[in-house]
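K.L.:
sequence first, then the predicted structure:
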Amino acid sequence: MGVSRSRVPTIEKAEVTGATTIQTLRAAAEAMNCTFVYAFVPVKPLEDILRDRAQEKAHRELARLDHTMKLENQALRRADIDEEKQRIIDRHLTGSLRRLWEQ
C-alpha cells in the first residue's frame, strides 16, 4: 500500500469502527491483489420489497379515496376496499416499477 508498518493497525482499527474511507479500502484491496467490492444487500428478497412498497402506495391512495367517500356519505365496504387495494397493488407491480418510488 505504500504505508509504514505502524500505519496498518490504524487502518485495520478504522475499518472495524467504520471510520475508514472507501479510498483506503480500495488501496488495501489493490495492495493484496484483490478487487474491492462495495454493495448494498437487501435484507429481504426483491419481490417482497416491491410488494411491500406497492402495498404502501395502495394504502395511501385508498386512504385518500376512502376519506373523500366518507365525507360524501358514500363509504365503501371493507370487501370493496380490499378488492380495490389488491387491484392497485397488481397494477403497480405489472407497470413500470420505477413508479413505485414516485411520490
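P.N.:
Right, received. Where do you want to start?
K.L.:
please count neighbours and contacts with C-alpha atoms only from this point.
P.N.:
OK.
K.L.:
which parts of stretch 81-93 are buried?
P.N.:
Within stretch 81-93, the residues that qualify as buried are 81, 85-86, 88-89, 92-93, counting by 16 or more other CA atoms under 10 Å.
K.L.:
ok, structure two:
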Amino acid sequence: MSIKNIVIAQYQKRVNNAASAAGNLAMPKEGWIRTVRKALGMSGAQLARRLGVTRAAISNTEKAELVGGVTLKNMQQMAEGLGCRFVYAIVPEKQLEDILDAQARKKALDIVNRTNKHMALESQSLSSEQIEYEIKRLQQDYLKEHFTDLWND
C-alpha cells in the first residue's frame, strides 16, 4: 500500500468516526444557541453581558442561526459565552466507502457503456456478463488507485 493510500485511509477513518460520533445529531427547532441558553436558565440579556454585546445582538444571532446566516466566529463566541465548546463538522450521510464505491461504479459504467456503443457499431458488442465484469473491474481499479479524475464528470 502506498503512502498516498495510507493517508487517504486515515482521512476516511477520521471522517467515518466523526459521522459515527455525530449519529443522528440535528439542530434543535429553536437552534443551538437558544436551546443551550434556555437549558442553562440564562436570559438573552445575561448572555449579552457575558459577551459584552447588546441583547439585540444575541437575538439577531439566534435568528441568524435558524436561517443559516450565522458565522462560525459568532457560533464560537456564543458557545464560549455559554461555557460550551463549538464543534463544526461535515459528516457524510453514509460511509465514505459507499460514496466512493457508487462514484467509481458510475465512472466505470460510463466508460464501459461508451466503449460498448463503439464496439457495437463494429459488431463487436459485449455480452451482459462481459459488461458487468468490465464495470466491476474498472470500479475496483478506481477504488484501488484513487484516480484523480474519479470526481470529474
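P.N.:
Okay, I see it. If you're wondering where the values come from, they're calculated on a predicted model, not measured in any experiment.
K.L.:
just the closest of the buried residues of stretch 81-93 of the first structure to Thr21 of the first structure, please.
P.N.:
Nearest to Thr21 of the first structure, judged by CA to CA, of the buried residues of stretch 81-93 of the first structure is Leu93 at 37.7 Å.
K.L.:
hang on, the earlier thing: let's have the buried residues of stretch 81-93 of the first structure in a markdown table, adding distance to Ala31 of the first structure and secondary structure.
P.N.:
Below are the buried residues of stretch 81-93 of the first structure laid out as a markdown table (distance: CA to CA, whole Å; DSSP: H, G, I helix; E, B strand; the rest coil):
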| residue | distance to Ala31 of the first structure | secondary structure |
| --- | --- | --- |
| Ile81 | 60 | helix |
| Lys85 | 54 | helix |
| Gln86 | 53 | helix |
| Ile88 | 52 | helix |
| Ile89 | 49 | helix |
| His92 | 47 | helix |
| Leu93 | 45 | helix |
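K.L.:
ok, of those, which one's closest to Glu12 of the first structure?
P.N.:
Nearest to Glu12 of the first structure among the buried residues of stretch 81-93 of the first structure, with distances taken as CA to CA, is Leu93, at 43.9 Å.
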